[in-house]
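Participant: following is a predicted model, sequence given first.
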Amino acid sequence: MTPSPDPRRFGDRKKDRIDALAQTTGSAGSAGRPGVDSGAQGGAVLTVADAGRVAGGEGQSLIASAWRRLRRNPVFLTGAAITFIFVVLAIVGPWVAPHDPAAQPLLNQVRQQTNPVPGAQPGFPLGGDTVGRDLLSRLLVGGRQTLIVGVLATLGGLLGGLTLGTLAGALGGWVDALVMRIVDVMLSIPGLILAVSIAAIAASPSQTTVIVAIAVVQIPIFARLLRGSMLAQRASDHVLAARALGVKPHAIVFRHMLPNSLGPVIVQATLVLATAIIEAAGLSFLGLGNPDDRQPEWGQMLGQAQNLVSDYPHLAIYPALCIIVVALGFTLMGESLREALDPKSRR
């Protein structure tokens, strides 16, 4: 009669095989890891910290990863350099300008028939305008007015868009439908035509009317973008967890949904700022800006030079180049930020 196998011996052999396999796996896994003794007879001992560590280094936040890419991006560095120079000159322009932009030191050289525009000369490297004012000083001081109009118009559009986008994305339902229909109507009108219409309604043209007109044009852009980001946040895990824990709705909106939806909106603001500068110059060119030319602005200077472009093109070329270069700087910086913060663009 054949004796039956001892179940205890079978269990011991199975246990020995499992222990040997675990020892082999632990030794192989620790061979390339610093700080772990791969030659130990008993295999590697993994701690809780080792179990949660990803091979290849520590993780990075989205902002840190974006900055690491941006500081090596020549497009971003070019745009940031242009923007920095523009902001610095706009701030210190009135102090570094060689002459008062409203003074007329070259008026005695203006001859309507023979010399309507004084040319370049010592102390006036770009010459003067039709009433004897220093062109370089007006360009330097005009940068501040252009920056003020662009920044305030962008902030106004951003605040209006944040309000409408938050209402639509947080409340949903009929509020979302109503806000989006208003936004669709505003987007159906070309931006420059809408801005011209709003500025023309004002009793008298001024810098304030330009700011308001451009801000209204930018509101639907921010509102639609923020609304889409907040709708994506409504279905996210952390929002569902907050609701399950009984967090109040307004706290969910302002502590969880809105802060996590502002990234694309802030990036878009840098792009809109370039558009606002161009639109402000367009309105001033059409005569809808500040009528007081004692406070120069690039678009205003461009409009005043339109009758002399054929004979004295530099009066229009200099302010036009300033507008183009500054808008290009903000555009390059904004596009680089968008690519750096977009996971789909990473390689």
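Facilitator: Looks like it came in fine. Source: prediction; values computed, not measured.
Participant: rest of the way, CA atoms for contacts and neighbours
Facilitator: OK.
Participant: tell me where the stretch 201-347 of the chain has helices.
Facilitator: Taking DSSP state H, counting those that start in this stretch to define them, one finds helices in the stretch 201-347 of the chain at 207-234, 237-244, 249-252, 262-285, 298-304, 314-341.
Participant: and the last one, how far from the chain's centre?
Facilitator: In other words, helix 314-341. 13 Å (CA atoms, centre = their mean, to the nearest Å).
Participant: residues contacting Ala274?
Facilitator: Gly150, Val326, Ala327, Leu328, Phe330, Thr331 (CA atoms under 8 Å, 6 or more residues apart in numbering).
Participant: with neighbour count as extra columns, can I get the residues you listed in JSON lines?
Facilitator: As requested, these are exported to JSON lines (neighbours: other CA atoms under 10 Å):
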{"residue": "Gly150", "neighbour count": "26"}
{"residue": "Val326", "neighbour count": "23"}
{"residue": "Ala327", "neighbour count": "23"}
{"residue": "Leu328", "neighbour count": "19"}
{"residue": "Phe330", "neighbour count": "27"}
{"residue": "Thr331", "neighbour count": "24"}
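Participant: what is the nearest of these to Pro98?
Facilitator: Lowest distance from Pro98 to the contacts of Ala274 (CA to CA) belongs to Val326, with 22.0 Å.
Participant: alright, now check it against this:
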Amino acid sequence: MPDPFDPKLDPQATITPGDGGASTLATSEGESLEKEPPPGGADGKPRSLWSDAWHDLRRNPVFLVSGLVILFLVLIAIRPGLIASGNPLSCNLAKAGQGSQPGHPFGFDTQGCDVYTRTVYGARASIAVGVCATTGAALLGSVLGGLAGFFGSWWDGMLSRVADIFFGIPIILGGLVFLSVVTSGSVWPVVGFIVLLGWPQISRIARGSVVTAKQHDYVQAARALGAGSGRMLLRHIAPNAVAPVIVVATIALGTYIALEATLSFLGVGLKPPTVSWGIDISNASTQIRNAPHMLLWPAGALSVTVLAFIMLGDAVRDALDPKLR
């Protein structure tokens, strides 16, 4: 009986190396992989977290709109004379409460001051308070929280208890008590108060980020290779733990601007002759029925500013959050 598996019976059935569907599929897959561009940027290198985030932010309309608004606000805060040629402290009581006039599109307030000029110049104090307070709170909170998360032990416990004390202070009540004894009406007492009550929130975010980053393999490898605590903290942990702090600080900046306006409205924040949106809103609150334009423009500028920073923070959070990728 002939062997059915004898290749002599069917020469075309001879199996040679490289034949078959698996070999053909592997060859086609290899060719397709060669045609695909390498992951990462145009140079073939993988993008870092920051370059990847910037790549997403440039295509986010929320970031572009809020960034342009903030850029405009910062510009007029630095050089208000670019769009307002008048003096915010120059007033004419004969025009008190009057509406829009040629050269004075926003009308006049109760003292006869130009509302447009005061609205433009009010951006300087509000932006200065927001930026300085956010910078101070972010630096103080990041340093204290980062050290607590890295070293742990009694330092972590002590910082947590101190932060709990500050969390228990109502921020408006604390501002009324703290700033009521300050006679200066400049921005620095308000900045100091906001930093005093704002650092605990950022410190907890920084602590959690450092604790998470400390468990990663690259940190353990650096420790095994003999890297010191300072090198690990500054070189390996801090760059990978700072993203949540940036997100929280960006959102908090808009909140701090609103807080400054609230404290100025209550009479314990900025004081005349400093020009502030909170002061103008406070002065216009009694004339809202007779002259609503006095309240509309500074309140609108404040709302747009706070909204722009909050939108910017949301866009940055979406770009830096790896869970959303």
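Facilitator: Now that the structure is in, tell me what you want to look at. The structure presented is a predicted model; accordingly, all values stated were derived computationally and were not measured.
Participant: overlay the chains and give the TM-score.
Facilitator: After superposition, the two chains reach a TM-score of 0.86 (TM-score structural alignment, normalised by the length of the second structure), with 308 aligned residues with a CA RMSD of 2.6 Å.
Participant: among the helices of the stretch 201-347 of the first structure, which is nearest Pro122 of the first structure?
Facilitator: Among the helices of the stretch 201-347 of the first structure, helix 314-341 sits nearest to Pro122 of the first structure (CA to CA), with 17.6 Å.
Participant: what range does the closest one cover in the second structure?
Facilitator: Mapped onto the second structure using TM-score structural alignment, helix 314-341 of the first structure covers residues 293-320.
Participant: give me the mean deviation of the matching stretch from the first structure.
Facilitator: Here the mean offset of stretch 293-320 of the second structure against the first structure after fitting is 0.8 Å, by mean CA distance after the TM-score superposition for the first structure.
Participant: tell me which residues in that stretch are buried?
Facilitator: 293-295, 297-299, 301-302, 304-320 (16 or more other CA atoms under 10 Å).
Participant: how do the contacts of Ala274 of the first structure look in the second structure, which are kept?
Facilitator: Among the contacts of Ala274 of the first structure, the ones still in contact in the second structure (both residues aligned by TM-score structural alignment, their matches' CA atoms under 8 Å) are Gly150, Val326, Ala327, Leu328, Phe330, Thr331.
Participant: returning to what we had before: pick the most deeply packed of the helices of the stretch 201-347 of the first structure.
Facilitator: helix 298-304 (a mean of 25; mean count of other CA atoms under 10 Å).
Participant: show me what that helix is packed up against.
Facilitator: helix 135-171, helix 262-285, helix 314-341 (3 or more CA pairs under 8 Å, 6 or more residues apart in numbering; DSSP states H and E).
Participant: which ones are touching Gly40 of the second structure?
Facilitator: Pro46, Arg47.
Participant: quick one: it is in a strand?
Facilitator: No: looking at Gly40 of the second structure with DSSP: H, G, I helix; E, B strand; the rest coil, it is coil, so not inside a strand.
Participant: distance check, it against Ser48 of the second structure.
Facilitator: Distance, Gly40 of the second structure to Ser48 of the second structure, using CA to CA, to the nearest Å: 9 Å.
Participant: please name the nearest non-neighbouring residue to His320 of the first structure.
Facilitator: Quick fix: residue 320 of the first structure is Ala, not His. Spatially, and ignoring its direct neighbours in sequence, Ala320 of the first structure is nearest to Leu302 (6.9 Å; CA to CA, 6 or more residues apart in numbering).
Participant: which one in the second structure is aligned with that neighbour?
Facilitator: Using TM-score structural alignment, Leu302 of the first structure lines up with Ile281 in the second structure.
Participant: pretty sure its match contacts Leu295?
Facilitator: Yes: between Ile281 of the second structure and Leu295 there is a contact under CA atoms under 8 Å: 5.5 Å.
Participant: ok so, going back, and which of the contacts of Ala274 of the first structure is nearest to Trp95 of the first structure?
Facilitator: Nearest to Trp95 of the first structure among the contacts of Ala274 of the first structure, counting by CA to CA, is Val326 at 20.5 Å.
Participant: assign Thr16 of the second structure to helix, strand or coil.
Facilitator: Thr16 of the second structure ends up coil, using three-state DSSP.
Participant: can you give me the neighbour number for it?
Facilitator: The local packing of Thr16 of the second structure (other CA atoms under 10 Å) involves 7 other residues.
Participant: look up how far Ser23 of the second structure lies from it.
Facilitator: 11 Å.
Participant: same deal with Ala138 of the second structure?
Facilitator: Distance from Ala138 of the second structure to Ser23 of the second structure, by CA to CA: 59 Å.
Participant: now swap in Lys35 of the second structure and tell me
Facilitator: Counting by CA to CA, the gap from Lys35 of the second structure to Ser23 of the second structure is 19 Å.
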